[in-house]
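Undergrad: based on what follows, work out the 3D shape:
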Amino acid sequence: MDTKQVLTVGLAVLGAATMPSMAAQESIKGTFALPGESEKAVGALIVKETGPLTRELSIAFTDKATGQPIVQFDEELTQRLHVLATDSHFTSFIHEHAAKLGADGRFKVAMKFPRPGTYYVYADAVPSGLGQQVVRFEVPVQGGSDAVAQAPSKPEQGSDGPYTVKLDTSALRAGSESMMSLTVLKDGKPAQDLDTYLGVAAHAVFVSTDELDYVHAHAMAAQAAHGGHGDHGDPGAVSAQLMLHAKPAHAGPYALWIQFKGGDKIRTVPFLVTVPAAS
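TA: Presented below is the predicted three-dimensional model:
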């Protein structure tokens, strides 16, 4: 499953006179989506319709303390902005990136949605000096036709093409840094053709299905996690045995997507997990 690469905001400049169906929506105010962390930036979004199920997302962050637009961002996992989206039933997942940052601090991201519906869009960035900030937007998408949804699977495994991810979430606990192990199989055997994706072995994105909280974690080779000499992001050296640290904020159900590069494609494997309360 391929993935493709979405703050103070004014009205977008449109050719509304000639393309009335492509009008921009009003600015959408974001909601801070990192519980337990300090909210230091606020976000706003303008959505421009570019086709039946395609949209241009214009995102701007503002410093909460000063009210000034943020124009400096640090790179995190090779990008200055990660934009992730799922529908309200958590049956789809999109992971995009902004091609560039405008001089006014506004990111623009092209996004294609798989079907009509309401989407939760998460803008994940690191404004310089402020730390990670994640803002959630609720975006209605009309038009197009329904597509077949890929329903998340329950633990302990899920698939994308010939790849299967076996997942062990037994160590996950709410409110604490937990270790989760996963194994990537290809045609039933440990995958030998894995490569890095955005500089790491694999990504895990959790979205709470009740609170809509967000967690973005990344994996390392199991032997490296235990002090060995596993891969450290070297292309072509990704182990099939991986570990990742994650810290879900609270107990309850989460949609989880594991993303990795296998066979020269970005693979996305969905799960539904339940995080227990801390002991």
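
Undergrad: make it CA atoms for all contacts and neighbour counts henceforth
TA: Noted.

Undergrad: surely Val9 and Leu57 touch.
TA: No: with contact defined as Cα atoms under 8 Å, Val9 does not count as touching Leu57 (11.2 Å).

Undergrad: quickly list what's touching both of these two.
TA: The contact sets of Val9 and Leu57 overlap at Leu45, Ile46 (Cα atoms under 8 Å, 6 or more residues apart in numbering).

Undergrad: what residue is smack in the middle of this protein?
TA: Leu84 (3.5 Å; Cα atoms, centre = their mean).

Undergrad: show me what contacts it?
TA: Leu84 makes contact with Phe93, Ile94, His95, Glu96, Val121, Tyr122, Ala123, Asp124, according to Cα under 8 Å, 6+ apart.

Undergrad: what's the burial count for the closest residue to the fifth one other than its chain neighbours?
TA: Spatial nearest neighbour of Val121, chain neighbours left out: Ala85 (4.3 Å); criterion: Cα to Cα, 6 or more residues apart in numbering. Other residues near Ala85 come to 24 when the count uses other Cα atoms under 10 Å.

Undergrad: okay, and Ala85 sits in which element?
TA: strand 81-87 (DSSP states H and E).

Undergrad: another one to check against the first:
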Amino acid sequence: MKTVTRAGAYSAGLAVAFGAAFGIGNAIDPVASDPPPAHGRHGGSAPPAAHEEDEPMNEHGGTEHDTTENAPATPGGLQISERGYTLVPPAEPVPAGERADFRFRVLGRDGAPLTRYEEAHGQDLHLIVVRRDLSRYQHVHPTLGEDGTWSVPLTFPDPGAYRVFADFTPAGDEDGALTLGADVSAAGPYEPEPLPEPDRTATVDGYTVTLEGDLAAGASSELTLSVSRDGEPVTDLQPYLGAYGHLVALRSGDLAYLHVHPQGEPGDGRTPAGPGITFHAEAPSAGAYRLYLDFRHEGRVRTAEFTVTAGEAEGGGHAGHGSGEGHAH
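TA: You can find the predicted model right below:
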């Protein structure tokens, strides 16, 4: 998936920044319960939304106090409810280490389950699941039931707090793509893992992925991820979700979500099928990020993971070793 954009398919060089917040997603009623109001807010210990509920709303879901040209865009994935749409995850903890049917709903502006979506990158909805220590990443595609309930067989490998991101485009919504996020608990003792050190090389299933380019906060950056196997470049990557690579980026600390896609697309006559996949990126702030590159080869999708560090674009700052990121939806 956003990131990597849903609102506009794979346009080269389009960079969208995302910002900071922290949301707890399981304060909404469970899937089986009556729908909450369409304009819900984060529950639990999450900070309040940027506006009071009795403040007048503008057409983009903000208040009259943030309509200035310099107002930052709402960051993707940090809110459980945005633009009148609400993500409703299970309220009860999910089992750890067991494959089970994961069910959730998206409520529309009328408070009823949303049942009409526009396809983006070959799917009506992309579900990203990751533990809050940025490990255990999964990207899956649920099935929509007639009653508006999404379901997918899913394993939460270990106990802990997980973040789930629903990445979709409501049918007929002129504002386009949207990413909502919620927290889900997997029962059991949680031992968070430290964030891996930044590195320009990642290995997965015998493949080596290398990262070229640096990420600078507040500036557009070009990043190329190159795939090789046994020391030889892979030049026959297969399309996955309409591209040769699919990149998700999450900021360490608040898990702000950025869904990225590469330049070009398969079959356009100018985009090679590897080894390099090029993205343009803009990070909103300096700091650590985690990148997840999905690529398909010989019929199987694999994920290469990187920790990257964005440096300051001005004042002599420079993107840290292993920096990288991509475009938002």
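
Undergrad: put one on top of the other, what's the TM-score?
TA: Superposed pair, TM-score by TM-score structural alignment, normalised by the length of structure 1: 0.74. Supporting alignment: 245 aligned residues with a Cα RMSD of 3.6 Å.

Undergrad: how near is the residue nearest to the centre of structure 1 to Ile94 of structure 1?
TA: Separation of Leu84 of structure 1 from Ile94 of structure 1 (Cα to Cα, to the nearest Å) stands at 5 Å.

Undergrad: then Asp74 of structure 1?
TA: On the measure of Cα to Cα, Asp74 of structure 1 and Ile94 of structure 1 end up 22 Å apart.

Undergrad: now do His229 of structure 1
TA: 32 Å.

Undergrad: how near is the alignment partner in structure 2 of the residue nearest to Val121 of structure 1 to Ala219 of structure 2?
TA: Mapped onto structure 2 by TM-score structural alignment, Ala85 of structure 1 lines up with Val129. To Ala219 of structure 2, Val129 of structure 2 is 28 Å away according to Cα to Cα.

Undergrad: next one: Ser151 of structure 2
TA: Distance, Ser151 of structure 2 to Ala219 of structure 2, using Cα to Cα: 39 Å.

Undergrad: same deal with Gly148 of structure 2?
TA: Distance, Gly148 of structure 2 to Ala219 of structure 2, using Cα to Cα: 40 Å.

Undergrad: and what of Gly287 of structure 2?
TA: As judged by Cα to Cα, Gly287 of structure 2 and Ala219 of structure 2 stand 14 Å apart.

Undergrad: what about the strands in the stretch 151-300 of structure 2?
TA: 160-168, 178-186, 201-204, 207-212, 216-217, 220-229, 232-233, 246-251, 257-260, 276-282, 287-297, 300-312 (DSSP state E, counting those that start in this stretch).

Undergrad: just checking, what residue in structure 1 corresponds to Gly231 of structure 2?
TA: By TM-score structural alignment, Gly231 of structure 2 lines up with Gly188.

Undergrad: spatially nearest residue to its match (excluding sequence neighbours)?
TA: Beyond its immediate neighbours in the sequence, the residue positioned closest to Gly188 of structure 1 (Cα to Cα, 6+ apart) is Thr164, lying 7.5 Å away.

Undergrad: got it, and Thr169 of structure 2?
TA: Distances taken as Cα to Cα, 6+ apart place Ala177 nearest to Thr169 of structure 2, at 4.3 Å, with adjacent residues excluded.

Undergrad: next up, the contacts around the alignment partner in structure 1 of the one you found.
TA: Aligning on TM-score structural alignment places Ala177 of structure 2 opposite Gln132 in structure 1. Gln132 of structure 1 makes contact with Asp124, Ala125, Val126, according to Cα under 8 Å, 6+ apart.

Undergrad: correct me, but the last one touches Leu77?
TA: No: using Cα under 8 Å, Val126 of structure 1 makes no contact with Leu77, being 10.7 Å away.

Undergrad: who's more crowded, those two?
TA: Val126 (20 against 14).

Undergrad: distance from stretch 50-67 of structure 1 to the middle of the chain?
TA: 16 Å (Cα atoms, centre = their mean, to the nearest Å).

Undergrad: could you pull up the residues touching the counterpart of Gly160 of structure 2 in structure 1?
TA: Residue correspondence to structure 1 (TM-score structural alignment): Gly160 of structure 2 is matched to Gly117. Counting by Cα under 8 Å, 6+ apart, Gly117 of structure 1 touches Asp87, Ser88, Pro140, Val141, Gln142.

Undergrad: ranking those by neighbours, who comes first?
TA: Tallying neighbours with other Cα under 10 Å puts Asp87 at the head of the contacts of Gly117 of structure 1, with 22 neighbours.

Undergrad: for the closest residue to it other than its chain neighbours, the count of nearby residues, please.
TA: Leaving aside its sequence neighbours, Asp87 of structure 1 sits nearest to Tyr119 (Cα to Cα, 6+ apart; 4.2 Å). Residues near Tyr119 of structure 1, counting by other Cα under 10 Å, number 22.

Undergrad: how far away is Tyr119 of structure 1 from Gln157 of structure 1?
TA: Taking Cα to Cα as the measure, Tyr119 of structure 1 falls 25 Å from Gln157 of structure 1.

Undergrad: what does Phe73 of structure 1 give?
TA: Distance of Phe73 of structure 1 to Gln157 of structure 1, given as Cα to Cα: 36 Å.

Undergrad: returning to what we had before: looking at the contacts of Gly117 of structure 1, which is nearest Leu212 of structure 1?
TA: The closest of the contacts of Gly117 of structure 1 to Leu212 of structure 1 turns out to be Ser88 (Cα to Cα; 9.9 Å).
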